[in-house]
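Participant: Prediction below, plus the sequence it came from.
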Amino acid sequence: MIKRTAYLGPKLSFCEQAAKLHTGQEQGEMLECSTIAGVFAAVEEGKAWQGIVPIENSCEGSVNETLDLLAYDSGLAITGEIIMPVKHHVMVREGLRTEEVTHILSHPQALAQCRKNLRHHFPGVRLRELPSTAEAARMVALSDKPWAALASAGAATAYGLSVIIPDMHDYPNNETRFVAISREANAYVPESKTSLLIHTRNVPGALYECLHEFALREINLNKIESRPARTRIGEYMFFIDIEGHKDDVTVQSAVAALLQSAAALRILGSYPAARFAGV
């Protein structure tokens, strides 16, 4: 298979930045996709050997589309993670004043991450959702309408836009976590994380019993989040990230116990824990 990495485009998106950080010096070819589902499809169909997609933000929480694709529509494994700071800037075509802006274009997560500041600086201005921040910048650059984009400084430079308000995000420590997905699981590496998907039984104490297995073995949890099981109201699946590799003895023991108590369990992948990537 060609060493090609699929990512949520267009070029200059935060996802492309994460993909380049993850691949490092061995970038190979990059395959731009217009949707998160398109990234998954490219990997599943063999058009790319791995894909990079956003999975959660430190302020706005999880990207539900990515979680749902992992849970219900894909057999791909998580093979890596990238955590990077995300800075959003308001940008316009040269000469457009702040008070003239009628619409602000961006990705839904970016708009949500800047909600308070947008209300303060642009009361009454309409917000328009697009597949990515970079696509918002591209559309503003090509349009003759009084629009602004919420995107990265790199996008402003590439499309010849002027930043009128920098650092629009509501919280200065705004970070997004991206994951690498592949058809093949990773080989063992130390200092790993493992992502699990657990469907608990609909009985009292079911979630407690699952979490107790980790506590008994002193396995630290990094994340737990529920998503509807798509069966009936009140039934949920849980995404759980733990410290350790699926081949570690303690993790294997916990998984064996969970298989006895949970309705279903799936290991989504074990991968090296990310270090903060300042960009």
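Facilitator: On my side now, so go ahead.

Participant: going forward, measure contacts between C-alpha atoms and count neighbours the same way
Facilitator: Will do.

Participant: And the helix or strand where K20 lies, how far out from the chain middle?
Facilitator: Per DSSP states H and E: K20 is located in helix 14-23. Per C-alpha atoms, centre = their mean, to the nearest Å, the displacement of helix 14-23 from the mean C-alpha position of its chain is 12 Å.

Participant: which parts of that helix are buried?
Facilitator: Within helix 14-23, the residues that qualify as buried by neighbour count (16 or more other C-alpha atoms under 10 Å) are F14, C15, E16, Q17, A18, A19, K20, L21, H22.

Participant: What helices and strands are in contact with that helix?
Facilitator: strand 4-8, strand 50-57, strand 77-85 (3 or more C-alpha pairs under 8 Å, 6 or more residues apart in numbering; DSSP states H and E).

Participant: this is the other structure I want to compare:
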Amino acid sequence: MNINTDRTSSPAFPKVAFLGPAGTYSHQCARDKFGTNVEYVEQPNISAIFDVLSEEIPYAVVPQQNSTFGSVIETYDNLRRDDIGQRIHVKGEITISIQHCLAVRSGIRPEGIKRIVSHEQALGQCAQYLSTHYPDAVRHKAPSTGQAALSLLRSDEVGLDDESELQTKSAAICSVLCAKMNGLEIVQENIQDRNNFTRFYVLSIDAEAKPPQLPESPQLFRALIRLESVHVEGHDLFARRPLQLVMGTLLTTFGVPTTRIDRRPSLNSTPFEDVYFIELEELGAPDYSIDRSGVYASWLHKVHQMAERARSSGVYATLLGVW
């Protein structure tokens, strides 16, 4: 566990885990929204962020989706875990603009780049640029954009044979801040394919506590519910007709706008069985700004009722978060 130096360690400030190292978009997101009200703790990958949440580190930010490249698979894979909705809860969201740059070590010629390193989301978000300008370059995945930048300084991280090959052939996709923090030269800025935004979930070990310094959202509330099969011997409708049952649940049980539906393979042993993640939205009442707590309490009660109705209809529903 590596504690970032944005704030000196103090029991007066809660800790927030993020996908490190310093300079990643997760770090930028956390700093933009939490400021100096927390202590930052970097983690090597998204799974480690979920693992480290505890009384010592009660909050975290994880990337959830990108406007260009879609859902962040590692985040949704972790949302399948049994402790999500029990020990770990989604308690907020943050969206930031993502502007990538192509960076190299000092003195490297751009025309000599043969390998480009970054997180798979960043590689996907810059696919058109890479295909146009570096069609023959090998695209190498890294755990984060920050680690991609650091990898240019360590040949073993990118699988190259020696230091001279590293110096002449590798580039990283990362933020301008990250490139400058690591002493890299920027070949080109704004290489993302289009207007590019990433949405992050804020995680907490407390279902009731409000994370520090999150912005107020005066127009809506949201909730995330996970739907899974209820296995009954000789009568497993979900496994045979999952999509129909999910859509029926949305239409007849929830009764509020559904803003997202994501799915991942189930963790059980049944082949081709999926877990569905349903994000719901409720428009705020007219007096929302005056009585936020009352409107939120009403929304929380409604969400719990919807989850109970889903369970009674033959679908196992787990409430993963309300915000």
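Facilitator: Cool, the structure landed. Remember, predicted model here, so these are calculated numbers, not experimental data.

Participant: Can you pull the TM-score for these?
Facilitator: The TM-score (TM-score structural alignment, normalised by the length of the first structure) is 0.87; 266 aligned residues with a C-alpha RMSD of 2.2 Å.

Participant: thinking again about what came up before, distance to A256 of the first structure and mean neighbour count for the helices and strands packed on helix 14-23 of the first structure - can I get that in JSON lines?
Facilitator: Formatted as JSON lines, these follow (distance: least, C-alpha to C-alpha, whole Å; neighbours: other C-alpha atoms under 10 Å):
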{"stretch": "strand 4-8", "distance to A256 of the first structure": "34", "mean neighbour count": "27"}
{"stretch": "strand 50-57", "distance to A256 of the first structure": "27", "mean neighbour count": "25"}
{"stretch": "strand 77-85", "distance to A256 of the first structure": "20", "mean neighbour count": "23"}
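
Participant: Could you dump the ones you listed into JSON lines and include distance to L197 of the first structure?
Facilitator: Output for these, formatted as JSON lines (distance: least, C-alpha to C-alpha, whole Å):
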{"stretch": "strand 4-8", "distance to L197 of the first structure": "23"}
{"stretch": "strand 50-57", "distance to L197 of the first structure": "14"}
{"stretch": "strand 77-85", "distance to L197 of the first structure": "12"}
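
Participant: With respect to R232 of the first structure, which of those lies nearest?
Facilitator: strand 50-57 (24.9 Å; C-alpha to C-alpha).

Participant: residue range for the closest one in the second structure?
Facilitator: Taken onto the second structure by TM-score structural alignment, strand 50-57 of the first structure occupies residues 59-66 there.

Participant: Mean per-residue distance, the matching stretch versus the first structure.
Facilitator: Stretch 59-66 of the second structure, aligned to the first structure and superposed, deviates on average by 1.1 Å (mean C-alpha distance after the TM-score superposition for the first structure).

Participant: residue nearest the centroid of the second structure?
Facilitator: Closest to where the C-alpha atoms of the second structure average out (C-alpha atoms, centre = their mean) is P63, at 1.7 Å.

Participant: For it, give me its contacts.
Facilitator: S26, V72, T75, T198, R199, F200, Y201 (C-alpha atoms under 8 Å, 6 or more residues apart in numbering).

Participant: Now secondary structure and distance to G107 of the second structure too, for those residues, in TSV please.
Facilitator: Shown next, in TSV, are the contacts of P63 of the second structure (DSSP: H, G, I helix; E, B strand; the rest coil; distance: C-alpha to C-alpha, whole Å):
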residue	secondary structure	distance to G107 of the second structure
S26	helix	29
V72	coil	34
T75	helix	37
T198	strand	32
R199	strand	35
F200	strand	35
Y201	strand	39
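
Participant: Looking at those residues, which one is closest to I108 of the second structure?
Facilitator: Among the contacts of P63 of the second structure, S26 lies closest to I108 of the second structure (C-alpha to C-alpha), at 27.7 Å.

Participant: Need the nearest residue in space to the aligned residue in the first structure for the closest one, chain neighbours excluded.
Facilitator: By TM-score structural alignment, S26 of the second structure lines up with C15 in the first structure. Leaving aside its chain neighbours, C15 of the first structure sits nearest to L8 (5.7 Å; criterion: C-alpha to C-alpha, 6 or more residues apart in numbering).

Participant: Start from the N-terminal end of the stretch 51-200 of the first structure and give the helices.
Facilitator: 64-68, 108-113, 115-121, 133-142, 153-158 (DSSP state H, counting those that start in this stretch).

Participant: got a markdown table for the ones you listed, with mean neighbour count too?
Facilitator: Listed next are these as a markdown table, based on neighbours: other C-alpha atoms under 10 Å:
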| stretch | mean neighbour count |
| --- | --- |
| helix 64-68 | 16 |
| helix 108-113 | 20 |
| helix 115-121 | 14 |
| helix 133-142 | 23 |
| helix 153-158 | 18 |
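
Participant: For R227 of the first structure, find the nearest of these.
Facilitator: In terms of C-alpha to C-alpha, the element of the helices of the stretch 51-200 of the first structure nearest to R227 of the first structure is helix 64-68, at 8.1 Å.

Participant: That closest one packs against which elements?
Facilitator: Partner elements for helix 64-68 of the first structure (3+ C-alpha pairs under 8 Å, 6+ apart): helix 36-44, strand 50-57.

Participant: The alignment partner in the second structure of Y72 of the first structure: neighbour count?
Facilitator: Mapped onto the second structure by TM-score structural alignment, Y72 of the first structure lines up with R81. Using other C-alpha atoms under 10 Å, R81 of the second structure has 13 other residues around it.

Participant: swap in V275 of the second structure?
Facilitator: 22.

Participant: What residues does it make contact with?
Facilitator: V275 of the second structure makes contact with R80, R226, L227, E228, S229, R263, R264, P265, S266, according to C-alpha under 8 Å, 6+ apart.
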